[in-house]
Each structure stands twice: as C-alpha cells, then as structure tokens.
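Visitor: sequence isn't available, so here's the structure alone:
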C-alpha cells in the first residue's frame, strides 16, 4: 500500500537517519513487532525499557511509511468531540480516553528525554468554531473538559482577535499539547532499543503468519522463520491486509510546509497548534526551524493516483486557506505531500487482543491522534505481555 505521495518535509530534513539490515537467518524470540513506523518504534521502546526480548520487522526502510508524512501534532483532544464520544462509549470511557491522551503527551516528553529527542516542544492548542452554528459545540466541550479536570479556557471573539487577530466567534484554548519530529523520534526509539540489545530489521517482508495458542510462527519472503510467543501488529493502515473485521475507513490528507522565515520566532500567540470545527478541518503548527506546516483538504479516498494528481491543486488551496487566516505572512510552499489516514466509528484506536489471532496483539492508532494512541498502546500491550491487569484495555477493545 502506498501511504504517502510527494516530498514529506521530515524525510528531506533528516534523510536516511540510520541503516538497518534485513533478516538473514531463522530466529526465536519472546515478541515480534510487525511494523517499523512510529507505532512500532514506540512499542519497541516500551518493550526494551521493560526488558522484554523482541524482533521488529519492517518491509520498507524504517520510518518510510506514513510516519514520514505525519505532521505530528500531539493533542489530548481527539477527532471525536468529548460530547459525542460520551454518547458513543459512555461518559466514564470517553473521559478516560481523553485523560489517557493527555497523559501520553507527558509520557512522550519522558521518552524524548530518554532517547535524546531534541524536537519535543510544548505548545497550547487553539480549537476554534469555524461557524456560528458551532458555538454551542465549543461551549459544551469547554464545560465537559473543564469539569473533567483539563486545563482549558473558553475564549470569546474579542480574546481570539486580541491574541491571534482571527475573527471567529469562540474557541477552546488548552494546554495539554505538544509537537515532535515524528520521523526522527521513530529512529531514535529504534536506536534506543538496539542499544538495549534488541533486533531491528527492515526490508524484510512477512509472507505468512500462523497463530496458535502456544505462539506465532512467521515466515519472510527470504524464506526465514521466526518463532515467538507474541506478535504485535503495528502495521497501521495496512492492517486491512491482516484482519477481516471492518474497523477503519481509509482517507487522504494533504500537507504543505513553508520556506523558512529567518526573522520570525513567534508567528502567532505562543505558536499554538491550531485546528477547527469544520469538517474536513484545517490544522497547522510551526517547526523548530521557523517554518509553518499545515494540512487538510481531506478526501474519502486512498487512491495513490488521485493523491498525486491532486497534490499541486491541494497545495495551492491550502496556501490560500492559510492566507485568509494570516495575510501578513507570505506563505511560499517548499514541501508538499499527501498521506493516508484512517478513521474509526468512534474516533478511538483498536488496542489489544483480537479473537481470531491467538497470541496476537494490535496497536492500531488511527486518526489524527496516531502518536498519542500508539503511546497508550505501548503501555497497555507491555502490561498484557507481562501478565499485568489494566482496566483501560477494555476502552479500546475490538468488541467495544
């Protein structure tokens, strides 16, 4: 599956950060992680930290799937507003899911320190009502978030205008968010695991998987086999190749990054992450080297040809979207790309066991919160492997 089109900024900025070898002999281990993107990398970090032996396999080069196309906004707010998530999964589970996302951002901060990632940056988030009809939604979200203990403020039109010079009726301003370089973070997690004695292989395609109660047997295209007690599927959107359950709709999003603004360090108030209530929504952030990154103009398609054909026009429209909001900046796109993203029925990921795959575990962080969801998965799957009870597993179960 082609997961992105164009020239993702992170890949050009960082290049092929490290070299990894392909698997060239039969192996036996406690756990196999299937997938070498940021989801697999985060699972690798947690297992290595816990002293659990594993082998990670990636069919491409490490990080070259959807990870290199991630805009890496880290938010506790998910694509499904808390008010509607409560209606779908109940108040207790909904609030807990939001709490776990907030906690995961702090966990990512801790991981960044542990692996030497210097691009973790704390920024607040501005979530504004695109239209007057969305005022009630923002106000309801504020009440729910505030009563649930989140650090949020309700901003009126005057305050938005004062701090951002934007003309929107109301916004939620929150302080549980950050941003990273997802591609670099992915590689640094892998290097952390390697330094702990773990095995990472890329350009190693899995062609057959046999699940049994006593363990899992994996065969690669090179004819080598791996015996393991557990298999973690961290395959992201390519999980549709391994599971029959209809759990995700695959879509495409487009993103652009500006040229550097050498003389500007704060583009808008606190360089906040910005997104909106409109669907599909526009989202934006800044970078550590003084650029502006934004994305949106999503479509309900996963056709690589369509993504490529639309790239030039989508880039122009995104630049115009930005110019309407911040006309004081001349946004000249230097990088543009399109990537795959998935959405679930309730906006939550799928994490844990799947009945048809004995000894299989899933870390499927779909949607705009893939990195925070993957962090939650890392802690939950580690606990399952260690035999520890964790009540949060039920929130993200396949049978929810």
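Guide: Sure thing, it's come through. Note that the structure is predicted; figures quoted are calculated from it, not measured.

Visitor: could you use CA atoms for every contact and neighbour count after this?
Guide: Fine.

Visitor: ok, so what distance separates residue 21 from residue 133?
Guide: 54 Å (C-alpha to C-alpha, to the nearest Å).

Visitor: likewise for residue 142?
Guide: The gap separating residue 142 from residue 133 is 16 Å, by C-alpha to C-alpha.

Visitor: same check, this time on residue 379
Guide: 39 Å.

Visitor: those two: which is more packed in?
Guide: A count of neighbours by other C-alpha atoms under 10 Å puts residue 379 above the other of residue 379 and residue 133, at 18 against 10.

Visitor: element containing the more buried one?
Guide: Element membership of residue 379, judged by DSSP states H and E, is helix 370-386.

Visitor: same deal with residue 158?
Guide: Assigned by DSSP H and E, residue 158 falls in helix 157-164.

Visitor: swap in residue 153?
Guide: For residue 153, the enclosing helix or strand under DSSP H and E is strand 152-156.

Visitor: and that strand, what other elements does it pack with?
Guide: In terms of contacts (3 or more C-alpha pairs under 8 Å, 6 or more residues apart in numbering; DSSP states H and E), strand 152-156 is packed against helix 135-147, strand 170-174.

Visitor: okay, pairing it with this:
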C-alpha cells in the first residue's frame, strides 16, 4: 500500500535511521511479527524483553510506512467519548479503555526515557467545543471523567480566551498527554531488539500464512520460510488483506509543520496540544524544537494519486483554520503531507486472534487517533494471549465485539 503523500516531517528530519538485512534463508523463532512500524516495534520489544525469540519482517524499510506520517499525539482521550462507549459497552468497560490509555502514556514515558532521544515530551490536552451546541456533550464527558478520577479541568469561554487567546464555548483541559517522534522510537526499539538477540528483516514481504496445530509457517514470494510458534500481524492498514471480514474503513488525514516558532509567540501551545469537537477535527501540537504541527481535515479518499493532489490545498485550509484561532501566530509552513489511517466504528482497536486463522495468529490493529497508545496496550495484551493468560481488555479489544 502507498500510505503517505508529500513530505512527512519525521522522514525528512531523521532520514533513513536504520537499515536491516533482507531475509535470505529460512529461519525459526518463537514469535514472528509482520510489520516494522511503531506498532510492530512496541510488540516485538515487549515480547523480546520477556524471553521470546522474536523475528520482525517489514516489506519496506522499517517505520517508513504510516509511522513516518503519524502526527503522534499520545492521549488517553479516545475519539469516541467515554459517555458514548459507556452507552455501547457499559460504564465499566468504557472506564477500562480510558484508564488503559492513561496507563499507556506513563508506560510510553518510561520506555522513551530508556531509549533516549525520541523527542518525547509530556503535554496537557485542550479539547474544545467547536460549536455552541457541542458544549453540553463536552460537559457531560467532563463530568464522567471527573467522576472516575481523571485529572481534568472545565474551562468556560472566558477562561479559554484569557489563557489560550481564542474563542470557544467551553473546553476540557486534561493534565495527562504527551508527544513523541514515532519514527525515531520505532527505529530505536528495533535496533535494541537486534542488540538483545532478536532479528529484524526489512524489504521482506510475506505472501502466505499457514497455521497448524502447534506452529505457523510464513512464506515469502521467493519461497523462503519462517517457522514460528505464533505470528503477530502488525502490518498497519495492510493487515486487512489477511481478513475476509472488513473491520475498519481507510481514510486520509492531512498535516503540515511550521518552521520553529519562538516560545513567547506559542504561549501555552508550547506545552498543550489542542483539538476540537467537530468531526473531522482540527488538532495541533508542538515538537521539541518549537515547531507547530497541525493536522486534520480528514476525508474518505483512499486512492493515493487523488490524495497526493490534495496535500497542498489541504495544508492551506488547515493553516487558515489555525490563523483564524490565533491571528497573531507567525505560521510559516515548512513541510506538508498526508497519510492513510483507518477508523473503526467505535473508535477502539482490534488485538487478538480471529476465527479465520485460529489462536496462533494474532492481529494488532491499532486503528484510530490513539494508535500509539493502543499499540502500547496491545503489546501487553498480545503477550498475555501468547502466554495463555487472561487480559482484562481481551474481549473489549477483540473481534468478538463485532461478531
């Protein structure tokens, strides 16, 4: 799949960080992970650190697909409100999902500190009502979060104007959020995996997956084989090709990043990501060197050539929206891009086995706006599955909920 258009900032900034060999002979391992992006890297790291012999295969250079185009907002806030998840699955499960995402941010912080130099920074998150009619729903969402102990503050219009300098009917200010360079993190995780005895093969495609009672055999187009006890399919939006059942819809999202902006001009934007209640939503965050990264204006386009043609126009539209909120902000876009992402109907990911393949084939579909946080959760969930242990989110994040 052609997953990105334009000039994704992480790819431009970092260049090709890591190059691994192509698979040239048959290999055996405990777990094979198909996909060398941030999701596959987090899962492989979890398994490798807990005694499993892991092999990762990536059809491109590692982290060069959708991870390079990700805008990497780390939030416990799911695209679907906790209120709406509670109506669909019950308040207990809604809280479970939100709390897991909150815990994932702390876990990612620990992991980022271990790796070092992945542009990880803690942030606050301002979720504002785009329209007056959205305010009541946001207030209801705020009340449910506070009821369950999440650290958040309700801001009225006057508070938003005074502290952030723009007009909105109301907003939730969340204390727990973060940002990261996903390309650097994935590359460094996979490099560490190899240093600790694992194997990573890039520019290696898998053509067939053949599960048996006690093993799985993967075959490349050249006829090479990977023999493993379990396989995790973490191939991002290409994972759907291994399923007859359609579980998500591919869309395109657009982004641009500015030249560095002085902190005095950014104000609270330097430490606060901002996003809105409208769908699709406008969002913005900063990088460690003071650039403003702006994204949104998603559409249903899933044809790369059509997406390519829209990048410049979408970037100009996003820039106008930001300028309307912050007319004094010096916006000088440096790079713009687009990327494929997938949405599930309920905003939740899919982790675990699917009836089409059996228990030795695990899927890691970290779809939605919380992809990296979901991947951190999924790493532990899939390890539990492989080890034969229960996990509290196995049913909520499993395929049974759409069966």
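Guide: Looks like it arrived, so ask away. A quick note: this is a predicted structure, and the numbers were derived from the prediction, not measured.

Visitor: can you pull the TM-score for these?
Guide: Overall, the chain-to-chain superposition scores 0.98 on the TM-score scale (TM-score structural alignment, normalised by the length of structure 1); 400 aligned residues with a C-alpha RMSD of 1.2 Å.

Visitor: tell me where the stretch 151-300 of structure 1 has strands.
Guide: Here the stretch 151-300 of structure 1 has its strands, by DSSP state E, counting those that start in this stretch, at 152-156, 170-174, 177-179, 199-201, 206-212, 215-220, 225-233, 249-258, 273-276, 283-286, 292-299.

Visitor: pull the distance from the first one to the chain's centre.
Guide: Looking back up the chat, that one is strand 152-156 of structure 1. 26 Å (C-alpha atoms, centre = their mean, to the nearest Å).

Visitor: which residues touch it?
Guide: Under the criterion C-alpha atoms under 8 Å, 6 or more residues apart in numbering, residues 139, 142, 145-146, 169-175 lie in contact with strand 152-156 of structure 1.

Visitor: what's the mean distance for it versus structure 2?
Guide: Following superposition, strand 152-156 of structure 1 is found to deviate from structure 2 by 0.6 Å on average (mean C-alpha distance after the TM-score superposition for structure 1).

Visitor: buried residues in the longest helix belonging to structure 2?
Guide: If you go by DSSP state H, structure 2 has its longest helix at helix 91-115. For helix 91-115 of structure 2, the neighbour count (16 or more other C-alpha atoms under 10 Å) marks 91, 93-95, 97-106, 108-109, 112 as buried.

Visitor: residue 381 of structure 1 contacts residue 353, doesn't it?
Guide: No - look at residue 381 of structure 1 against residue 353 with C-alpha atoms under 8 Å: they stay out of range, at 9.1 Å.

Visitor: give me the common contacts of the two.
Guide: Residues touching both residue 381 of structure 1 and residue 353 comprise residue 361, with contact defined as C-alpha under 8 Å, 6+ apart.

Visitor: higher neighbour count, those two?
Guide: Between residue 381 of structure 1 and residue 353, residue 381 has the larger neighbour count (other C-alpha under 10 Å), namely 24 against 21.

Visitor: pull the contacting residues for the more buried one.
Guide: Residues near residue 381 of structure 1 by C-alpha under 8 Å, 6+ apart: 351-352, 361, 363.

Visitor: one more time with 10 Å
Guide: Residue 381 of structure 1 makes contact with 43, 46-47, 232, 351-353, 361-363, 387-388, 390, 393 under the criterion C-alpha atoms under 10 Å, 6 or more residues apart in numbering.

Visitor: the helix holding residue 379 of structure 1 vs structure 2, mean deviation?
Guide: For helix 370-386 of structure 1, the mean distance to aligned residues of structure 2 following superposition is 0.8 Å (mean C-alpha distance after the TM-score superposition for structure 1).

Visitor: quick check: angle from that helix to strand 225-233?
Guide: Relative orientation of helix 370-386 of structure 1 versus strand 225-233 (axes from the mean of the first three to the mean of the last three C-alpha atoms, to 10 degrees): 120 degrees.

Visitor: most remote residue from structure 1's center?
Guide: Largest separation from the mean C-alpha position in structure 1: residue 158, at 33.1 Å (C-alpha atoms, centre = their mean).

Visitor: which residues touch that one?
Guide: Residue 158 of structure 1 touches 165-170, counting by C-alpha under 10 Å, 6+ apart.

Visitor: show me which of the residues you listed is closest to residue 369 of structure 1.
Guide: Nearest to residue 369 of structure 1 among the contacts of residue 158 of structure 1, counting by C-alpha to C-alpha, is residue 170 at 23.4 Å.

Visitor: quick one: the closest residue in space to the closest one that isn't next to it in sequence from residue 145 of structure 1, how far?
Guide: Nearest residue to residue 170 of structure 1, sequence neighbours excluded (C-alpha to C-alpha, 6 or more residues apart in numbering): residue 156, at 4.6 Å. According to C-alpha to C-alpha, residue 156 of structure 1 and residue 145 of structure 1 sit 17 Å apart.

Visitor: list the contacts of residue 328 of structure 1.
Guide: Applying C-alpha under 10 Å, 6+ apart to residue 328 of structure 1 gives the contacts residue 267.

Visitor: and what of residue 323 of structure 1?
Guide: Counting by C-alpha under 10 Å, 6+ apart, residue 323 of structure 1 makes contact with 317, 329-331.

Visitor: what do we get in structure 2 for it?
Guide: Correspondence of residue 323 of structure 1 to structure 2, assessed by TM-score structural alignment: residue 323.

Visitor: quick one: what helix or strand has its match in it?
Guide: Following DSSP H and E, one finds residue 323 of structure 2 within helix 304-325.

Visitor: that helix: how far from the chain's middle?
Guide: Worked out by C-alpha atoms, centre = their mean, helix 304-325 of structure 2 lies 21 Å from the chain centre.

Visitor: now the element after it, going C-ward?
Guide: Under the assignment DSSP H and E, the closest C-terminal helix or strand after helix 304-325 of structure 2 is strand 333-343.

Visitor: with structure 1 superposed, average distance for that following strand?
Guide: Averaged out, strand 333-343 of structure 2 is 0.6 Å away (mean C-alpha distance after the TM-score superposition for structure 1).

Visitor: who does that strand touch, helix- and strand-wise?
Guide: Applying 3 or more C-alpha pairs under 10 Å, 6 or more residues apart in numbering; DSSP states H and E, we find strand 333-343 of structure 2 packed against strand 4-6, helix 9-14, helix 66-69, strand 249-258, strand 292-299, helix 304-325.

Visitor: thought residue 207 of structure 1 was touching residue 217?
Guide: No - counting by C-alpha atoms under 10 Å, residue 207 of structure 1 stays clear of residue 217, with 11.1 Å between them.
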